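Participant: Requesting a structural model of the entry that follows:
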Amino acid sequence: MKNHVIAIGLDAADPILLETWMSQGHLKNLQKLRQQGGYGRLTNMEYYKAETPWTTFLTGCLPQKTGYWSPFKFQEGTYEVESVEAYSFNEYQPFYALGDDYRVAVFDMPQSTLADKANGSQVLAWGAHSPQTPSHSQPETLLKDINHRYGKHPALHRDHGDWWDEGYLNRLENALKTGLQKRVGICKDLLEQEQWNLFLTIFGETHSAGHDLWYLSQPDHPLYPHRRVQKDSMLEVFEAADRALGEILADVPEDTYVVVFSVHGSGNNTTDVSSMFLLPEFLYRWSFPGQVAIAPGKPGTPPPPLELNPKRKTWTGEIWQRKHDANPIKRFLRRQLPSKFHPYLDRIFGAPKEDLLSPDQLREQDHAIFWQPTMWYSSFWSKMKAFAIPSFSEGYIRINLEGREPQGIVKPEEYDAVCEELTQELYRLVNPRTGESVVKKVVRTRQSADDRDPKLPDADLVVVWQETPADVVDHPTCGRIGPVPYRRTGSHRDRGFWIARGPQIEPGSTLPQGHGVDLSPTLLELMGAPIPEYMDGKPLLKQTAVTPTS
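Facilitator: This next block holds a predicted model:
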């Protein structure tokens, strides 16, 4: 006995934001769906919360079981970081790989794979944010046919820019709205082909809007009072997504289960600047007392105003131009000259024997993460007690452990003491604009130095930041770092939501609160499909509350 389920994800749509907008009369289709069915909140991983939610959803397993924590992998035995993109799915398949007995259609699911045992249609990386997978389909010609009929998504791999670039923000908003219009036609076409046991699609537009349009919408963002555009571009994209949702679901039979969800949310960006720059610079200064690499400031003085008019084309360029040079003339010219002239400064004024790797050097090596400051310090990692590794969310710290790292300097018997010392020093990092610590908590991922489980994350310590964005920090011995410009204005939160409508689901009801890992077994339960015993997640709606329709 099987049911028909339509599941639509609003990528990174935050429940607090949605609830507020619905209470104000916005998002009418989402509100209608909520009234027709049930609504509940979801939680997710408190750390690695940007990198892991989709893999957790797809497999029904937590990262501790899959071993997948990030699209970047620190290669043990080296000081190299490799881009691995999505989880391999070798051990655990996507939950919809159900074999011949279930017909499924999967459109634009991010960070997935073409599953051999999924019986139906699969299209990946048509317009997803950070798809971490090639643009391809099964059948192979399906994506080509979709692009021929509807065109490519104008924001695919083009939703990365900076908040001070008004032209980019306008292009992004228009591209996301256009993508949503195309998405409606594609989804309706797929739904009209047959009555699938499962139709699954994800709206990536809400994710992209949350990253780059956040400060134009939310008054508690530090940049909101300084925005040059007075319209709420993020709300406009979400309203377009809401209209798309209504159009796709307009003709769905009453006996079909409809689930709309997000596996993680969004808020003010508290991670990009802190994890990608402030943390690696702090660890450099902590490892080399008295030394600074980038953006020295004057502790004990009122911090300068926020950087509201960055001159460089990219955030990467803005950070690199703040590189500290002992020669004051060289330092002045680095700030004033276009980035393309920076290599000539070393030729004219000389370069230190040991120096940071520049983004240009990393780009020449075809390094995928050349733009992230964490990697600029990699030339010093072998000499540091601890160093920051690339991140899209929390701060990730690797201890330079003897016997594990090729030139490890922290002895195994010192591991616990170094972790504890560093943890206490991290709590001493203060935002001089608020007078409060920027660190909410520090999580240890290993119980001992000899814990070499390959499924543990690469980081030994995870720094969870406070909810207030920081562009500058002070430390009693390491001094002031910054201020520097903000990067993306929205980042992720460990909260999501789910709405379910269908037979035996009471209108206006409150659904059980669960974890993102519970969503895939819940969808399987609604379908009447078997739930693998290996899944960590549990169905949030039991079969006793659901009557199969066929």
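Participant: going forward, measure contacts and count neighbours with C-alpha atoms only.
Facilitator: Will do.
Participant: So what's the residue count around the closest residue to residue 278 other than its chain neighbours?
Facilitator: Nearest residue to residue 278 in three dimensions, chain neighbours excluded: residue 481, at 6.8 Å (C-alpha to C-alpha, 6 or more residues apart in numbering). By the criterion of other C-alpha atoms under 10 Å, residue 481 has 26 neighbours.
Participant: now residue 145
Facilitator: Residue 145 has 11 neighbouring residues, counting by other C-alpha under 10 Å.
Participant: Residue 45: how many residues sit nearby?
Facilitator: Other residues near residue 45 number 21, with proximity taken as other C-alpha under 10 Å.
Participant: Sequence B follows; please return its structure for comparison with A:
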Amino acid sequence: MAEGALPGLRSLRSRSARFLLDHGAAARSGLAWEHVSSGQSPEVSGRWSAVYFDRDSYQVWQEGTSLPPFAASLHARTVVFDPPYFDLHQAPSVRGVTNWGAHDAGVPYSGRPVELTAEIHARFGAYPARDCMYDVVWPSQDRTRELGDLLVRATEVRARAACWLLKERCPDWDLGLLVAGELHSAIEALWHGIDPTHPLHSLPSAAAAADGLRNVYRATDALVADLVSAFPDANVVAFAMGGMGANRSDVASMVLLSELLYRNAFRRPLLRSKESWANAPRGIPLLDCESDWLHDVKPLISPHLTPRDLARRLIPRKVRRILRRNRYGTAPDSVGVLRLPLDWMPTRYYQPYWHAMRFFALPSFYDGRVRINLAGRESEGMISAADYDAVCDEVESLVGQCRDLRTGESVVDHVERCRGRDPLKLGPTESDLVIVWRGAALGFEHPGIGRIGPLPYRRTGGHTGPYGMAYLAGDGIAAGDYGVRSSFDVVPTIVELLGEKLPQELGGQSLQVSAQDLRG
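Facilitator: This is a model prediction of the structure:
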């Protein structure tokens, strides 16, 4: 924006009340758009992650939203285009389309009226980047360039579809809610192109990544400008719930933590080392240009020992009953709620052993998450409530002793625990410990357990920026910078701008958008 490359956002910024948004610990849930679509905080909804753990079967799966949208309780005529985690089925008065091209949609593809999905497809086609929006492209310059081009095209099509929907198809609206997720996809895949400190910045794909990310920003800027121009009398709330930056979690949370806890439990590795990666220059393993990250990592996690084999070799007879049949299964059937298996995440391959572990790592998209196998909570719990705090201390010490193989620094920034709460009441989306990583460790070294990894990067970008932002523009709204507020204040602000009463379940409070309030 400072370079003059984003004139639409720059113009909007100049006439807006501007806020930085702090999402707090809720950012680590990975459910930012559920917090918008429902208006509810995790404290209200009880949802601290999209990953569900069944304490009876020890199965895990990714689950979409079951929460009603905040707009369902409003009198305002509402039209939406592609907001993630917005359940149209629970908002019968709301028109629009969901999961046309949303990043982490959280809901099935649907529309109201029902023929709207077919109309969108006939006029604008399928989402251009649907087949590649989650791809790991940094190993290939060509694939990196292709992803950038497709995300630009997707943003341009999104802009045309949104203008048609709000101006022609459903012009009688009071609240129009549009989400453009292309920047989310682009930052996660292409961050190494614009970050000169990123270890992959010297790769051939970095230049294409930088071009692609900048072009997606330009396309998003044009989308904003088109919508603002198309509806000059509308109040505008343009926002991002949180900031983004370098990825610090994928390898540590999706592989290394699980392997560390497995080795601590069984005193043998499940993840084998790969010589070429162990000897990689600068300690940074690379993938071939046509490689797939999971395809290369998965064979290193040994499939040879079943839980029963492991029990016979390592576990005393009286404990063997804990290891029953292998319960590695798919997500259970559901009605109305989107449920997805997590077979693509390496942490999932450790699931057959969780019954026999005192603590284990849950699948996680961001920070590390550890569940204690607690008696009275988990069906085959091993840790008594009296020992709970001591075992949490043990986990914290175990992970805290790990050093980054590449830098020698501690891999842990800090650990969050559910202090002050009854651990027996921990919900299915919660963990006993959340481990916030320091840096982007590709391998661990523990003084007693030894070396784990290294493994290649997965995503190069992640959700590590300190703040989101909000621009509020309209009649009676005084432009200026107004500091840091809670990300949960966005939805109450929208409701207040509509002149409606705030629903009781909403988190946050209005940003106080009148000119008098903003001027103090």
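Participant: Now which residue in structure 2 aligns to the residue nearest to residue 278 of structure 1?
Facilitator: In structure 2, the residue paired with residue 481 of structure 1 is residue 452, using TM-score structural alignment.
Participant: again with residue 169 of structure 1
Facilitator: Per TM-score structural alignment, residue 169 of structure 1 is aligned with residue 144.
Participant: so which helix or strand takes in its match?
Facilitator: helix 141-164 (DSSP states H and E).
Participant: tell me which strands and helices the next helix or strand after that helix is in contact with?
Facilitator: Downstream of helix 141-164 of structure 2, the first helix or strand assigned by DSSP H and E is strand 175-178. Packing partners of strand 175-178 of structure 2 (3 or more C-alpha pairs under 8 Å, 6 or more residues apart in numbering; DSSP states H and E): strand 78-81.
Participant: matching residues in structure 1 for the strand it packs on?
Facilitator: Under TM-score structural alignment, strand 78-81 of structure 2 corresponds to residues 104-107 of structure 1.
Participant: Mean distance of the matching stretch to its aligned residues in structure 2, please.
Facilitator: Superposed on structure 2, stretch 104-107 of structure 1 shows a mean distance to its aligned partners of 0.8 Å (mean C-alpha distance after the TM-score superposition for structure 1).
Participant: picking up where we left off before, wait, the match of residue 169 of structure 1 sits on residue 208?
Facilitator: Yes - Residue 144 of structure 2 is within contact range of residue 208, at 6.2 Å (criterion: C-alpha atoms under 8 Å).
Participant: Tell me which of those two has more neighbours.
Facilitator: Using other C-alpha under 10 Å, the more surrounded residue of residue 144 of structure 2 and residue 208 is residue 144, with 27 against 23.
Participant: Surely the match of residue 481 of structure 1 touches residue 259?
Facilitator: Yes - the pair formed by residue 452 of structure 2 and residue 259 meets the contact definition of C-alpha under 8 Å, at 7.4 Å.
Participant: Which neighbours do the two have in common?
Facilitator: When contacts are counted by C-alpha atoms under 8 Å, 6 or more residues apart in numbering, residue 452 of structure 2 and residue 259 are jointly contacted by residue 271.
Participant: can you list contacts of stretch 445-459 of structure 2?
Facilitator: With C-alpha under 8 Å, 6+ apart as the test, stretch 445-459 of structure 2 has contacts from 136, 188-189, 247, 250-251, 256, 259-260, 263-264, 267, 271, 273-274, 277-278, 283-287, 293, 297, 401-405, 442-444.
Participant: Over to stretch 170-190 of structure 1?
Facilitator: Contacts to stretch 170-190 of structure 1, defined as C-alpha under 8 Å, 6+ apart, come from residues 105, 107, 127, 146, 150-151, 153-155, 158-159, 203, 205, 209, 233-234, 237, 240-241, 244-245, 247-248.
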